[in-house]
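A.B. asks: show me how the following folds:
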Amino acid sequence: MFSLENENETFKIDARRRMILLGGLFASGTLIIGGQLFHLQVMNGGEYRDLAENNRISLQPIPALRGRILDRHGRILVENSPDFQLAVIPELTGDIKTFIKRIQPFIDMSPEKIDKVLRQAQRQRSFLPLMIQSRLTWAQVNQIESRIHTFPGASIQVQTTRSYPNGNTAAHLLGYLGEVNDKDNLQFSDIHFRSGDIVGKTGMERMFEMALRGKEGFREMEVNAVGRHIRELKRQPARPGPDLRLTIDVELQAEAERALSGLTGATVCLDPNNGEVLAMVSQPSYDPNQFIRGFSNDEWKQLVTDPKRPLINKAIQGQYPPGSTFKMVVALAALREGKIDAQTRHFCNGSVVKDNHTFNCWKSGGHGHIDVVAALEQSCDVFFYKVSEALGIDAIARQAKNMGLGEITGIGLEGEKPGLMPSRAWKKATYGHAWYPGETLITAIGQGAVLATPLQLACMISAVANGGRIFRPTFVPTSKDDIPPPTHLTSFSAAHLALVRKGLTAVLHGKSGTARQFKPEKVMAAGKTGTSQVVKHKREKSGKLIKESNELFKDHALFVAYAPLEDPRLAVSVVVEHGGHGSSTAAPIAKRIFDFYFDKYGTS
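C.D. replies: This is a model prediction of the structure:
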C-alpha cells in the first residue's frame, strides 16, 4: 500500500542526488575556468600583456625637404628632385623571385641588386612595402604603369632625392651627402640622428647642415602587435629647410672650370672689397650625384686611388710654394722697414753667392741694374735675394702673417689647411736647428718651406687691391652697409702701395712684363706670375736651365691678379700643378676669367 511517508523519503533521495550532480558540474566548470585563467594570467600573462601594450602607438618620422642652394642671382645649384621607386607588398605579390624575373625586362636589375632585395625580403614582414628599384626613368615608369594590373601588390612610389643639376660644376664647393656616422653625431649633437639618416659630408652641404635639413615631422600611428597599421591618430607636417643663397656666380664658376679643364689645380675668384667668394674651382672634379646614385666597387676604387686626388678641394687643401707671387710681400716688408725705396737699385748678373752656395736668377744672363718696380715687372730673383739679406726672415714673416699667410682664412669649410710661413722660431721649434741665411734668400722668392693655398693667395692679392684689408672669405652675401670688419688690417703707406701696384701693373702692361701677352681685353689689371719648384733644377755649366721631361717633376705654375686698377672688383688666383711657368700656363687662365667677367658685367 502506497503511503505518504514513503513518497516523501523518495523525494529526499532524488533531491540529494540532483544536488550532488549539480555541485559536481559546478566544481568541474570552476576548475576548468580557473585553469584557463591560470594559464592566461600566470603562464602566458607576460606574452599577452606585451601584445596588448604593443597594440598602441608608433611614431613614424616624416622627412623634411632639404633647402635648395642657389647662386648669387638665384640660379639653382642644388635642388630636390622626384625619385620614382618600384615597391611591392610581398603578401600580395607572392614569390619575390618570380616577380623579379617578370619585372626584370623593364628595370634591368644587376645580380648584386637582386641579391640585396631577396635578402631584405627575408628580413622584413610580408605586409610591409619592399623596395625593388629606385631612380626609375620616365620610360621605365611608363612601361611598368601600363602593365601594373599584371603585377599584384606592385606600385610606383615617389620620394625626393638630392640633385645637383650642374653635375661636376662647383662640386667641391657644394659638397655631397652621405649616411650619418659617429663623427657626424659628435659634430651635430643637437640633431637626433637615426641609423641610416643622410647628412652633409663636405662643402656647403655640411657647412650649413643645421639650416638646410629643416625640421622633420611625424605620424602618430596605432599599430597592432605585429606592426600592421590600424589607423593614423595624429600628424605633424615636416618643415622644409630654407633656401640658401650663396655669393657664387655659377656662370663665372663654370667658365673658370672650363679654363682649368684638363689640368690639375685650383682657381679662386674673390670680391676684394668684402671677401665674397665668386668662384672656387678645384680640378679634377667629381659628380656629387654619384654619391646619391651609389658607386660600384670599381668606380669607388678608381675615385679614391686617382693620383690627381679629385676628392680633395685644392683651393683650400692644396698647399704650394707661392713662388714669385710672394715677392710682393717681400717688397712691402722692405719698404715698410726702410730697407729700400723707389730709388733703390740692385745689380743682377744672374746669380748671387751666399755661404759658398750659388743662388741663381731665373734669367741666367741677369737683369742688370734694376729697381723694385722693374724687379716685380720682370720677376728678378737676385733683387729679392739682396733685399731679403738686409730685411731678415722675421720681418718677412711678420708681413706675410699680416697679409693672411701661414694661418687658415676662417672660411668655414672643413679641412682648410693653414699653409706655412717659416721663421727663426718655427725652425728651432720644429727641427731644433738655427735658421741659415741662405734659407732667407729662397724664402724671399717663395721657395723653401713657405707654403700657401690658392685661397690664401687670393686674399693676399685682394689686400694689395683694397689697400691692406684682409677679409674672412665668405659664401654668404653681404650688403654695402653690413660688410664685416677685416680680420687683418695692414696699414700700407700710400706711397709704398702705389710703388708695388705700379710694378704689378707692369707685369701685364709693361714692355718687359712676364704676363704682358695675357693682359685682359677690356680692363687694365695688376698681377704677379709665379713658378714654384717641385725638385731642384738642373742647369748647364752656362747656368741655363735643363728642361724637365718628367711631368711629376715639372714646376707648379701660379698667377694672382686683380682688376680694374681703379675700384677693383675681381681678384683671382690660379695654381696649376706641374704646369711649368706661371706666365705661359696660369696667366692665360686668369685672362679668360677676367675677359668673361667684364664682358658680362661691364667695367664700371
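
A.B. asks: for the rest of this, base every contact and every neighbour count on C-alpha atoms.
C.D. replies: OK.

A.B. asks: looking at it, His73 is touching Asp249, isn't it?
C.D. replies: Yes. If you go by CA atoms under 8 Å, His73 and Asp249 touch, sitting 7.2 Å apart.

A.B. asks: these two - which one has more neighbours?
C.D. replies: Taking neighbours as other CA atoms under 10 Å, His73 and Asp249 compare with Asp249 leading, 20 against 12.

A.B. asks: isn't Val575 right up against Thr531?
C.D. replies: No. The pair Val575 / Thr531 is not scored as a contact, 9.5 Å apart, by CA under 8 Å.

A.B. asks: of these two, who's got more company?
C.D. replies: Using other CA under 10 Å, the more surrounded residue of Val575 and Thr531 is Val575, with 34 against 29.

A.B. asks: give the contact list for the closest residue to that one other than its chain neighbours.
C.D. replies: Nearest non-adjacent residue to Val575, counting by CA to CA, 6 or more residues apart in numbering: Leu558, 4.6 Å away. If you count contacts by CA atoms under 8 Å, 6 or more residues apart in numbering, Leu558 has them with 322-323, 325, 529-532, 573-576, 581-583, 586-587.

A.B. asks: and this one, so I can compare the two:
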Amino acid sequence: MKKTAAAAGAIALIGGLSACNNRESAEDKMQEFTDAWNNQNFEEMYGYLSSDTRAQINKETFINRHETIYEDTNAEDLTIQTGETDENNEGEEETALPFSVSMTTSAGDVSFEQEAAWVLEETEDGEEWQLDWSPSYIFEELGWEETINVERTKPARGEILAEGGEPLATNMETTRVSLVPGSLGEEREDTISTIADELNIPKENIDEALDQDWVTDESAVPVKTLSPDEEAAASEVEDLPGVQLSEVGNQRYYPEQEAAAHLTGYIGNISGEELEERGGTYTQSSQIGKAGLEYVYEERLRGEPGMLISTSEDDVVAEQEAVAGEDVQTTIDISLQERAYEQIQEDTGATVALNPQNGNTLALVSAPSYDPNNYIYGWPEDELNEFNESDNRPRAAKFNSTYAPGSTVKPITASIGLSNEAITPDEEMTIEGLEWQPDSSWGGYSVTRVNDELSEVNLREALITSDNIYFARTALNTGAEDFTAGLESFGFNQEIPYDFPIENSSIASDGLDSEVLLADTGYGQGQMQMSPVHLASAFTAFVNEGDMLAPQLLASSDREVWEENVVPESGISAIEAGLEGVVEDERGSAYEPVNENISISGKTGTAELKQAGEEEGTENGWFVAYDNEDEDLLIASMIQNVEERGGSSYVVEQTKPLFEE
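C.D. replies: Below is the predicted model of the structure:
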C-alpha cells in the first residue's frame, strides 16, 4: 500500500509539472498580445485581459474606446515592440514585461516605453498569464477616468501693414459679452432690451441666442464680441444681472475702417464651396479672406494651424504648434489713404495714388465705403439695412472696375499717333468750326469740340483745350489696326500685372470695326473701358521717358517696367508741356481752382453715359495728375454723377488738395 501511495504522489507531481511546462510563458503571451495590438485587433486583445480588468471595462467599451482614440488622433504607423527581460518569472504569479509604443498622429510623433503587468490566473484551460491592462499603454498620460481631446489650434493671422509698419489689418484682444439666462432676474425682458440698446444689436438676436437647444439656466451664452472701438459699451452692461464679460484674443481688427475697406477687405467663415476648393488644412470652422488684400494674400496671411492631443486633465500627449501667418508689408501711405478717402467719402468713385518713379501704390480708395469690422463684430441694424439697399454698391470696389475714361485717354492717343507718325509734335492740324466729319458717309454724325477759337491746332494746344476733333482724326490717321496695337501696348486687352485683381481694360467688344467707333475711341468715348489703376499706371510713362511701369503693392517688390517706349522720345516733351498747360494755362480744364502751393501736370476727362433712347445721361468725371517737382506722386481720380456739379472740374477740386504736403 505504501508503494502504491508513493506511486500516486509521483504521478500527481509529474502531472503538475507537466501542466506548468505546457503553460505558455508570459513572454509568449506578450508577443501574441502585441501582434494583435499592432493589427489594432481590440477584440482579440480583450481575450488576454485579466479578470480585474474585465470587471472594470466590458468588451464592447474596450473596443469602442480604443478604436475611437486611434481614429480621432489619426494614429498611423503604430508599432508595438516587446523588450528584453533578464528576470525569470518561473514560480512567480506576477511579472512586468517591457514594451515600447510608437506612432504618428495628427499632432506629431508619439513614442514611449512602458511595462506590462501580467498576472497568473486560473482559467477554464488552467493557469494562464493575463494582462492587467492600463489606459497608459495607449498613451502614457491617459488614466481610466480620462478622455482624449483633439483640437486644432488657431494660428495668429499675419498683419497687413502700411508704409512704416502702421497696421491696416491687425489682431486685437477684446471683450465678449455673454448672458446667463438663470441670472437675468425678474426684469429679464427689460435687461435684454437695455443690453440690445447698449450693444447696438437687435433684441431679436439676443432672444434667438438664448432660445438655442443647448442653453440651460447656467449656460453662458455669447451675444456679442465687442470691437476695440466698442469697449466702452462693456462698462455700460457689466453690472446688469446675468451679464458675463470675458477676454477674447486674436480678433481681427481694421483700424482704418471705411478709409481702407476695399483695400484691406475682410475675413469671414469659410463656405462649403471654398472648403471644397481649398481643402488642405482648412476645416468647417476656418476663417478665410473674403475680399481685398485679405483675399489676395490669404496663403501668406493665414499661417498653419497646429494640433493638440491632450487628456481631459490637460496633460499633453502630443502637440504640433501653430505657425503664425506672415505679415504683409505694403507700400500704402496711411496719411494719403485717409486724406484721399476724406475727399470723396460723400461721393461714388475711386482714387488711386502711385509713386510714378517705381510704381509703388500709395493709396487705393473707393466710395461709398463700409466698416470692414462689421463683418467681424456684427452689423448695427440700421447700417446693415442701408448697406444692403444702397444703389451705389458700397461693397464693390471702384478702383479695380472699368469705366469710359473720357478725355484722360488723349495723351495715350497722342503717344500712339506719334509712334505711327500719324502726327508730329509741332505739326498743326487745321480744324474749322465746332463739328467735323471726314465725309458724308457718316450721315448725321460728327465729332464735336468745346470751342473753335483755334483753327490751327498742334499737340500741346490740343491737350490744353482737350480738342476732341484733333484726337479723333489722330486715331483715324493711325488706322484701326495700328491704333489697336498701340492701345494694347498701353495695357488694353491685357491682364494688369498687379497682385490686386483688376478688371481688364478693353477697347471694343468686336474691335474697331467702323470709322465712327475708331474716331470716338481716340478721344475716350466709343466702347473703351479703363480702370483707375490702369489709367494711373499708363500715365507713369510720361514721367519715365516713355516707359510704363507696373503698379506695385508690396514693399519688397522691385521696380518693373510693364511696357517699354510706349511714348516715343520725340513726343515726350510736347505731351508733358500739354499736360502742364491743362493745369497752368487759363484755358486748361484743370486750371481752377488755382492752388499756388502745388505744381502739377494732368488731364481731365468727362464721360457721358446714356441709355438707349435718352437725350441726356449721367456723367463720370476724371482727373489724373502728377507732381512736377519731385515727380513722386501720381493720382487718378474718378467720381460718378458729376453732371450737375461741374463735371470733371469737381474731380479736380477734390484731387488737388492731395498734392499739398
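
A.B. asks: coming back round to it: A strand includes the residue nearest to Val575 of structure 1, no?
C.D. replies: Yes. The assignment for Leu558 of structure 1, made by DSSP: H, G, I helix; E, B strand; the rest coil, places it in a strand.

A.B. asks: sorry, back to before: of the contacts of Leu558 of structure 1, which belong to strands?
C.D. replies: Of those, the ones assigned to strands by DSSP state E are Thr529, Gly530, Thr531, Ser532, Ser573, Val574, Val575, Val576.

A.B. asks: possible to save those as JSON lines with distance to Phe594 of structure 1?
C.D. replies: Shown next, in JSON lines, are these (distance: CA to CA, whole Å):
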{"residue": "Thr529", "distance to Phe594 of structure 1": "16"}
{"residue": "Gly530", "distance to Phe594 of structure 1": "18"}
{"residue": "Thr531", "distance to Phe594 of structure 1": "21"}
{"residue": "Ser532", "distance to Phe594 of structure 1": "24"}
{"residue": "Ser573", "distance to Phe594 of structure 1": "11"}
{"residue": "Val574", "distance to Phe594 of structure 1": "12"}
{"residue": "Val575", "distance to Phe594 of structure 1": "16"}
{"residue": "Val576", "distance to Phe594 of structure 1": "17"}
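
A.B. asks: correct me, but Ser401 of structure 2 touches Ser531?
C.D. replies: Yes. Using CA under 8 Å, Ser401 of structure 2 is in contact with Ser531, at 5.3 Å.

A.B. asks: list residues touching both of those two?
C.D. replies: With CA under 8 Å, 6+ apart, Ser401 of structure 2 and Ser531 have common neighbours Ile502, Glu503.

A.B. asks: give me the more crowded residue out of the two.
C.D. replies: It is Ser531, of Ser401 of structure 2 and Ser531, that has more neighbours when counted by other CA under 10 Å, with 26 against 19.

A.B. asks: so what does that one match up with in structure 1?
C.D. replies: Aligning on TM-score structural alignment places Ser531 of structure 2 opposite Thr453 in structure 1.

A.B. asks: Ile635 of structure 2 now?
C.D. replies: Using TM-score structural alignment, the partner of Ile635 of structure 2 in structure 1 is Val572.

A.B. asks: quick one: contacts for its match?
C.D. replies: The contact partners of Val572 of structure 1, by CA under 8 Å, 6+ apart, come to Thr267, Val268, Cys269, Leu270, Ala458, Ile461, Val560, Ala561, Tyr562, Ala590.

A.B. asks: likewise Pro485 of structure 1?
C.D. replies: Phe471.
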